[in-house]
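Trainee: here is the input, now give the coordinates:
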Amino acid sequence: MKKFDKYIASIRLVFLERMAYTKGLWFDIVSTLVSILLYFLLWQIVFREQSSIAGFTAIEMTTYVILSKILSAQFSGGVNLIFSKWIVAGEIGTELLRPMGLFALLGMRRMGEFFFSIIFQAIPVLIFGYFFLGGVGPASMMHLSLFFLSVIISVGIMFYVEMLFGMGCFYTLSYYALTYTKQALMELFSGGVVPLALFPGVMADILNILPFAGMVSIPVNIFLGKYTAWESWFYIGVELFWCAVLWVITHVVYRHVIKKVVVQGG
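Mentor: Purely as a prediction, here's the structure:
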């Protein structure tokens, strides 16, 4: 029970930290809305010439844009930032001495960031987007349930990818390039920029089974009913597979890099 209380306290701490910077919160909301609006206008121009693209109608593409931008809004943050800063500042040694393990501590922070994003960013943006731009609801209650399940699993994928990029700082001692690289890869290969169905055939097939697809493409396509029930469960299985693979890779890499703890600047 005490361990559970520590987890809740870690999540609560993230909420308190984020609420302390209300201007930053408003900026995130506005920037997400602007991004949605720009993509919406772009797709409206494209759909003037045709009724569907890669199996998406105009209203479905609007829904895809809204949901994908909400999910991909988390890519600019992540635990790799605080992990990298600990390494660069030479604080990683202190963090390793805390009662809560490093993975548990950062994992709870990631969950806190996710829940904060859903409550204070996703819900307002979703309401605004659907009210002013329109959109379609879930294909069915089953698809809605599987959508939420897929999104929850995607948090695990994001966490392990962020941990790997964070650990890269042990070698670079600089987190700016790694952070921007991570964000760019996640945006492009997750379907956060355009649906993966728009990529050339073989490339689309490959991207659909990579871990990045589980962050945006898989949950949104499930929501829209682009997958049958069997296909939805298959892709959720793909997400779980990558969670397990990334768990192993992350822990193997961690055991290697933790031996290279370097304090920069003394």
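Trainee: contacts, neighbours, all on C-alpha from now
Mentor: OK.
Trainee: what segments of the stretch 1-150 of the chain are helices?
Mentor: Assigned by DSSP state H, counting those that start in this stretch, the helices in the stretch 1-150 of the chain fall at 2-19, 22-46, 58-72, 79-89, 92-96, 102-117, 123-133, 141-167.
Trainee: looking at those, which is closest to Phe241?
Mentor: Phe241 sits nearest to helix 141-167 of all the helices of the stretch 1-150 of the chain, at 9.9 Å, using CA to CA.
Trainee: if we can go back for a sec, what would the helices of the stretch 1-150 of the chain look like in CSV with mean neighbour count and distance to Tyr254?
Mentor: Shown next, in CSV, are these (neighbours: other CA atoms under 10 Å; distance: least, CA to CA, whole Å):
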stretch, mean neighbour count, distance to Tyr254
helix 2-19, 15, 22
helix 22-46, 15, 31
helix 58-72, 24, 26
helix 79-89, 21, 12
helix 92-96, 14, 12
helix 102-117, 20, 10
helix 123-133, 15, 35
helix 141-167, 21, 7
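Trainee: for Gly214, find the nearest of those.
Mentor: helix 141-167 (5.6 Å).
Trainee: not counting sequence-adjacent ones, nearest residue to Asn80?
Mentor: Nearest residue to Asn80, sequence neighbours excluded (CA to CA, 6 or more residues apart in numbering): Gly166, at 4.2 Å.
Trainee: look up how far Val155 lies from the one you found.
Mentor: Going from Gly166 to Val155 by CA to CA, to the nearest Å gives 16 Å.
Trainee: do the same with Phe56
Mentor: For Phe56, the distance to Val155 - CA to CA - is 26 Å.
Trainee: buried residues in the helix or strand containing Lys182?
Mentor: Using DSSP states H and E, Lys182 maps to helix 176-190. Judged by neighbour count using 16 or more other CA atoms under 10 Å, the buried positions of helix 176-190 are 178-179, 182-184, 186-190.
Trainee: what's the answer for stretch 197-212, then?
Mentor: Neighbour-count burial for stretch 197-212 [16+ other CA under 10 Å]: 197, 207-208, 211-212.
Trainee: so Gly168 touches Leu178, yeah?
Mentor: Yes - judged on CA atoms under 8 Å, Gly168 makes contact with Leu178 at a distance of 7.5 Å.
Trainee: for the comparison step, fold the sequence that follows:
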Amino acid sequence: MKKFYYLVRMTFLEKMAYTKAVWFNTIGTLVSIFSYYFLWKIVFMGENELVGFTMGEMITYVILSKVLSSQFAGGINMQFAEWVYEGTIGTELLRPVTLFYTLFARRSGEFAYFILWKGIPVSFISFFILRGVGPAGAGEFLLFLISVLLALVILFYVEFMVGLASFYTLSMFGMAFTKTAVLSILSGGVVPLALFPEGVARVFGLLPFAGMVSVPLNIFLGKYRLEECMGYMGLQIFWCIIMGALAHLLYHMVIRKVIVQGG
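Mentor: From the prediction side, this is the model:
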């Protein structure tokens, strides 16, 4: 546990060195939130409710979805790729902890920094100005927090598998851009999944990506009954296990090939 804490703290302090970049990123997220706010204000003109969302609920959805989905850019796939391209991946593999352990600790440190320096400030400013609605209740808020942590685990495994592609590509930027675009759409980070055709929305809702944005926010807004919350969070746990198993399988396949080729 001490090693994990050390890696989390080290990553947090590394991020502190780039505070100015974070503020620029924060401004970009705020601009995106306000742009979507005015767009939805036009869409809701003359309407009290749209696909089960009131205007106040949609404001909240926009704020929190933009905050959560802003995590899709970057991530540990970039750190993974940097190690591969610089040739230091061998050193990382020789450490007394596994690569999964190291990268998950780093991702946790990034997330902690993100929450303190971007998530909370952006949410506070946006809610104060745009007047979104709060959580449906204390229970829903607690389940929302747990769901967000499960979302982080799913996101970590996605980023890890994307990072593995760096062994076969000369640049990670194309893969990273594709990852961000795909996750933003399939997670409900662009628009609520309920706006898609019913069949498509149902399929998207069963995929692991929905657990990154759509599920936590619908829990926050009280769109699910308690048994539905448990069901969707159970699905998140299921995908954590499946994605974790797949990531480990691909990792061992790739590393075995690297070891054989590298002697």
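Trainee: follow-up on the earlier one: tell me who's in contact with the aligned partner of the residue nearest to Asn80 of the first structure in the second structure.
Mentor: Under the alignment (TM-score structural alignment), Gly166 of the first structure maps onto Gly163 of the second structure. Shown in contact with Gly163 of the second structure (CA atoms under 8 Å, 6 or more residues apart in numbering): 76-78, 80-81, 172.
Trainee: redo that, cut-off 7 Å
Mentor: By CA atoms under 7 Å, 6 or more residues apart in numbering, Gly163 of the second structure lies in contact with 77-78, 80-81.
Trainee: out of those residues, which one sits closest to Trp117 of the second structure?
Mentor: Closest to Trp117 of the second structure, out of all of the contacts of Gly163 of the second structure and judged by CA to CA, is Met78, at 20.4 Å.
Trainee: so where in the second structure does stretch 64-77 of the first structure end up aligned?
Mentor: The aligned range for stretch 64-77 of the first structure is 61-74, by TM-score structural alignment.
Trainee: what's in contact with the matching stretch?
Mentor: Here stretch 61-74 of the second structure makes contact (CA under 7 Å, 6+ apart) with 29, 33, 36, 119, 123, 126, 176, 180, 184, 189, 213, 217.
Trainee: mind giving me the packing neighbours of the longest helix belonging to the second structure?
Mentor: The longest helix of the second structure (DSSP state H) is helix 226-262. Here helix 226-262 of the second structure touches helix 138-164, going by 3 or more CA pairs under 7 Å, 6 or more residues apart in numbering; DSSP states H and E.
Trainee: how does it look with 8 Å?
Mentor: For helix 226-262 of the second structure, the elements it packs on are helix 138-164, helix 214-220, judged by 3 or more CA pairs under 8 Å, 6 or more residues apart in numbering; DSSP states H and E.
Trainee: quick one: these as CSV, columns for distance to Glu198 of the second structure too.
Mentor: Listed next are these as CSV, based on distance: least, CA to CA, whole Å:
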stretch, distance to Glu198 of the second structure
helix 138-164, 23
helix 214-220, 15
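Trainee: nearest to Met10 of the second structure, of the contacts of stretch 61-74 of the second structure?
Mentor: Within those, proximity to Met10 of the second structure (CA to CA) peaks at Gly119, which comes in at 20.0 Å.
Trainee: map that closest one across to the first structure for me.
Mentor: In the first structure, Gly119 of the second structure lands on Ala122 (TM-score structural alignment).
Trainee: same deal with Phe173 of the second structure?
Mentor: Superposed on the first structure with TM-score structural alignment, Phe173 of the second structure falls opposite Tyr176.
Trainee: and its match, how far is that from Gly168 of the first structure?
Mentor: 11 Å.
Trainee: intersection of neighbour lists for the two?
Mentor: Common neighbours of Tyr176 of the first structure and Gly168 are not found (criterion: CA under 8 Å, 6+ apart).
Trainee: re the thing from before, count the neighbours of the match of Gly119 of the second structure for me.
Mentor: Residues lying near Ala122 of the first structure (other CA atoms under 10 Å) number 22.
Trainee: now do the same contact list for it.
Mentor: By CA under 8 Å, 6+ apart, Ala122 of the first structure lies in contact with 70-71.
Trainee: and if we set it to 7 Å?
Mentor: Contacts of Ala122 of the first structure by CA under 7 Å, 6+ apart are Ile70.
Trainee: against Phe114 of the first structure, how distant is it?
Mentor: Computed as CA to CA, the Ala122 of the first structure to Phe114 of the first structure distance reads 10 Å.
Trainee: and the alignment partner in the first structure of Gly134 of the second structure, how many neighbours?
Mentor: Aligned counterpart of Gly134 of the second structure in the first structure: Gly137 (TM-score structural alignment). When neighbours are counted by other CA under 10 Å, Gly137 of the first structure registers 14.
Trainee: which non-adjacent residue is nearest the counterpart of Phe40 of the first structure in the second structure?
Mentor: Matched across to the second structure, Phe40 of the first structure falls on Tyr37, judged by TM-score structural alignment. Sequence neighbours aside, Ile59 is the residue nearest to Tyr37 of the second structure in space, at 6.4 Å (criterion: CA to CA, 6+ apart).
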